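> only geometry, no sequence info:
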């Protein structure tokens, strides 16, 4: 595999520390609840999986949970641009790799479930999960602060060249690439009121993680200290709006395609 790529990364959150790892793990927990416990889309036969690659694995929590559901001989490999959040002890394998760089030939055609097409074997599945940022709106009471922060988030991500509705583009690309049975499924937390508290906490944590960078990028703050102060003030107001009945939607999309 390529050498450590961590120096090349550009992470939109402040840093890969325990706070960020906790946020990622909490986000995974909500996503699992929204998907009604499905780590893998029901259209895929989980019992037949022999090798799975998780790209952008982060803390490895998705693989660690999947390990409890697949056969003990199933190969589980996690890849990320940084090893900073890899589990310290695991039966899964974790390696540093920048997905913008080619994988070594020995990984091509190896996996029957993966996020990178070149590594999917014939008949294997590609599963992609992402957010539709423009749909992370609130229900219930109004939340002007949430709307303001989402607007800033969208501007920031667009400015970085990121897509706000990449699930549509991923589905189109799958079809253009010849993947069969491509489907795109929407998952929203507002269907389950028991998730209201979780989605509030998730949004609050997420805003605290990357909005300071967005504020600096927008020019609304001259330095990191000012940006941190501004966002802390916004988060206090946001917390009050959430307490008053505003509930953010955890808007996730899953796209699945099968390599012919």
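Thanks, I have the structure now. Quick caveat, the model's predicted, so the values are computed rather than measured.
> use CA for all of it now, contacts and neighbours both
Fine.
> from the chain's centre, how far out does the host helix or strand of residue 126 sit?
According to DSSP states H and E, residue 126 maps onto strand 120-131. What separates the centre of strand 120-131 from the centre of its chain is 15 Å, taken as CA atoms, centre = their mean, to the nearest Å.
> Look at residue 106 and say how many residues are nearby.
Using other CA atoms under 10 Å, residue 106 is surrounded by 9 other residues.
> sorry, that was for residue 29
By other CA under 10 Å, the burial measure for residue 29, its neighbour count, is 16.
> for residue 191, same thing?
Using other CA under 10 Å, residue 191 has 12 neighbouring residues.
> do the one 10 residues further on as well
Other residues near residue 201 come to 16 when the count uses other CA under 10 Å.
> which SS class is it?
helix (DSSP: H, G, I helix; E, B strand; the rest coil).
> roughly how far apart are it and residue 248?
Remark: distance between residue 201 and residue 248 (CA to CA, to the nearest Å) = 10 Å.
> List the buried residues in the helix or strand containing residue 155.
For residue 155, the host element (DSSP H and E) is helix 144-159. Judged by neighbour count using 16 or more other CA atoms under 10 Å, the buried positions of helix 144-159 are 145, 146, 147, 149, 150, 152, 153, 154, 155, 156.
> again with stretch 218-233
Neighbour-count burial for stretch 218-233 [16+ other CA under 10 Å]: 221, 227, 228, 230, 231, 232.
> sec struct for the last one, please.
Taken by three-state DSSP, the conformation at residue 232 corresponds to helix.
> Run through who's touching stretch 71-90.
Under the criterion CA atoms under 8 Å, 6 or more residues apart in numbering, residues 4-6, 9, 16-17, 21, 47, 49-60, 63-64, 67, 92-99 lie in contact with stretch 71-90.
> immediately after the strand holding residue 126, which helix or strand?
Next in sequence after strand 120-131, counting helices and strands by DSSP H and E, comes strand 138-140.
> Which neighbouring elements make contact with that following strand?
Packing partners of strand 138-140 (3 or more CA pairs under 8 Å, 6 or more residues apart in numbering; DSSP states H and E): strand 246-248.
> Mind giving me the packing neighbours of the strand it packs on?
Helices and strands touching strand 246-248, by 3+ CA pairs under 8 Å, 6+ apart, are strand 138-140, helix 196-218.
> So what's the gap between the longest one and the chain middle?
Its chain's average C-alpha position is 14 Å from that of helix 196-218, according to CA atoms, centre = their mean.
> For that helix, buried residues please.
Here helix 196-218 shows 196, 198-217 as buried, counting by 16+ other CA under 10 Å.
> also this one, for the comparison:
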């Protein structure tokens, strides 16, 4: 959780993790990454916030190829991110990529423009108190009647199969670290409240699970194994750099603890253990007269 933002230095390894995470989510999320409650034919101008390299935009564009627009208008896809490190060098003609901080008001040219706005996995990018500001800035971009969907990990759906005390303890350390750092472990609750406070209509939540059925679980299994390894390798050094009361550990002590945790994880995974994960999509619609 949050590995892409805590590990903020751009690198080929980081982008490979982005691709891995995206491909894992594709296994259990709806087709095109858009919830089934949102009517696709009305989506012409689309934005993705926190887009990285635009993988989600590309996937949605492909899924929408078989869905005509109401009047035959060509769809437009805009990706926003605080960093342009992973923006495509030569994007398709209908794609644009714009550098933008979600906590700063967007330029007026984008206000009221989009039929659909998507956000995903900003848990470790936004502190609890920043979420209302982010929502306010993004909602300004919605056209009247436009939809917004914000996908985040569902901490309540996380489990380990079979159960393992050492692995559960390490997961608890992860959650406690995020909470101490000011992030909202239960971020879907904050998002839903912010949507409602901003006056969005039809606010709802949809849950997607990696083990929702036997077929999905089987398809998820190899990707989750890789993703769990990757996430823990990034997170553990952050988590154990300090004690629970904030005292800095020596590099030797921190490394010893991290190596032990990673060794326990590896033994668990090699023994057939698996992490079960879930996501919550929070969805809302701007009123026609907003």
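Received, thanks. Owing to the predicted nature of the structure, the values given are computational and were not obtained by experimental measurement.
> returning to that earlier point: for the helices and strands packed on strand 246-248 of the first structure, give me TSV that also has distance to residue 38 of the first structure.
Conversion of these to TSV gives the following (distance: least, CA to CA, whole Å):
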stretch	distance to residue 38 of the first structure
strand 138-140	25
helix 196-218	18
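> Mind checking these for the one nearest to residue 103 of the first structure?
Residue 103 of the first structure sits nearest to helix 196-218 of all these, at 29.5 Å, using CA to CA.
> So what touches that closest one?
12-14, 20, 23, 26-27, 30, 149, 152-153, 156, 189-190, 221-224, 227-228, 231-232, 235, 238-239, 242, 247-250.
> Quick one: the residues in the first structure that stretch 190-200 of the second structure pairs up with.
Counting by TM-score structural alignment, stretch 190-200 of the second structure pairs with residues 169-179 of the first structure.
> How about stretch 19-27 of the second structure?
With TM-score structural alignment as the criterion, stretch 19-27 of the second structure aligns to 25-33.
> Now the matching stretch on the second structure. Mean distance?
Its aligned residues in the second structure lie a mean 1.1 Å from stretch 25-33 of the first structure after superposition (mean CA distance after the TM-score superposition for the first structure).
> got the buried residues for that stretch?
25, 26, 27, 29, 30, 31, 33.
> Switch those residues over to a markdown table, and while doing so, append distance to residue 177 of the first structure and secondary structure to every line.
A markdown table is the format used below for the buried residues of stretch 25-33 of the first structure (distance: CA to CA, whole Å; DSSP: H, G, I helix; E, B strand; the rest coil):
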| residue | distance to residue 177 of the first structure | secondary structure |
| --- | --- | --- |
| 25 | 32 | helix |
| 26 | 34 | helix |
| 27 | 30 | helix |
| 29 | 32 | helix |
| 30 | 31 | helix |
| 31 | 27 | helix |
| 33 | 31 | helix |
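> So which residues of the stretch 1-150 of the second structure form helices?
Shown for the stretch 1-150 of the second structure, the helices assigned by DSSP state H, counting those that start in this stretch span residues 3-6, 12-28, 55-64, 131-139.
> Go ahead and name everything in contact with the longest one.
This means helix 12-28 of the second structure. By CA under 8 Å, 6+ apart, the residues outside helix 12-28 of the second structure that reach it are 4, 7, 32-33, 55-56, 86, 208-210, 212, 216, 219-220, 223-224, 226-227, 230.
> With stretch 227-241 of the first structure instead?
With contacts defined as CA under 8 Å, 6+ apart, stretch 227-241 of the first structure is touched by 141-143, 145-146, 204, 207-208, 211-213, 215-216, 220-221.
> quick one on the thing from earlier: comparing the strand holding residue 126 of the first structure with the second structure, how large is the average distance?
Mean deviation for strand 120-131 of the first structure: 0.4 Å (mean CA distance after the TM-score superposition for the first structure).
> And that strand, what does it pack against?
So strand 120-131 of the first structure, by 3+ CA pairs under 8 Å, 6+ apart, packs with strand 111-114, helix 166-176, strand 251-258.
> ok, 10 Å please
strand 51-55, strand 111-114, helix 166-176, strand 180-188, strand 251-258 (3 or more CA pairs under 10 Å, 6 or more residues apart in numbering; DSSP states H and E).
> The second one corresponds to what range in the second structure?
Residues 114-117 of the second structure are where strand 111-114 of the first structure aligns, with TM-score structural alignment as the criterion.
> Please apply the same query to the last one.
Counting by TM-score structural alignment, strand 251-258 of the first structure pairs with residues 278-285 of the second structure.
> Repeat that for the first one.
Applying TM-score structural alignment, one finds that strand 51-55 of the first structure aligns to the residue range 45-49 of the second structure.
> What is the mean deviation of that stretch from its aligned residues in the first structure?
Stretch 45-49 of the second structure sits 0.8 Å off on average (mean CA distance after the TM-score superposition for the first structure).
> So what's the gap between stretch 277-286 of the second structure and the chain middle?
Worked out by CA atoms, centre = their mean, stretch 277-286 of the second structure lies 11 Å from the chain centre.
> Revised request: answer the last question for stretch 103-118 of the second structure.
19 Å.
> How about stretch 156-166 of the first structure?
14 Å.
> Then stretch 55-72 of the first structure?
With CA atoms, centre = their mean, you get 14 Å for stretch 55-72 of the first structure.
> Which of the buried residues of stretch 218-233 of the first structure sits closest to residue 182 of the first structure?
The closest of those to residue 182 of the first structure turns out to be residue 231 (CA to CA; 40.1 Å).
> Under the alignment, what does the closest one map to in the second structure?
So residue 231 of the first structure corresponds to residue 258, using TM-score structural alignment.
> same thing with residue 150 of the first structure?
Under the alignment defined by TM-score structural alignment, residue 150 of the first structure is paired with residue 171 of the second structure.
> That match is in contact with residue 163, isn't it?
No: using CA atoms under 10 Å, residue 171 of the second structure is not in contact with residue 163; the gap is 11.8 Å.
> thinking again about what came up before, is it possible to export the helices of the stretch 1-150 of the second structure to a markdown table including distance to residue 115 of the second structure?
Listed next are these as a markdown table, based on distance: least, CA to CA, whole Å:
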| stretch | distance to residue 115 of the second structure |
| --- | --- |
| helix 3-6 | 27 |
| helix 12-28 | 22 |
| helix 55-64 | 14 |
| helix 131-139 | 11 |
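> Which of those sits closest to residue 158 of the second structure?
With CA to CA as the criterion, residue 158 of the second structure lies closest to helix 12-28 of those, at 14.1 Å.
> Distance from the chain centre to the closest one, please.
So, by CA atoms, centre = their mean, the centroid of helix 12-28 of the second structure is 11 Å from its chain's centroid.
> circling back to that earlier point, among the helices and strands packed on strand 120-131 of the first structure, single out whichever gets nearest to residue 131 of the first structure.
strand 251-258 (4.5 Å).
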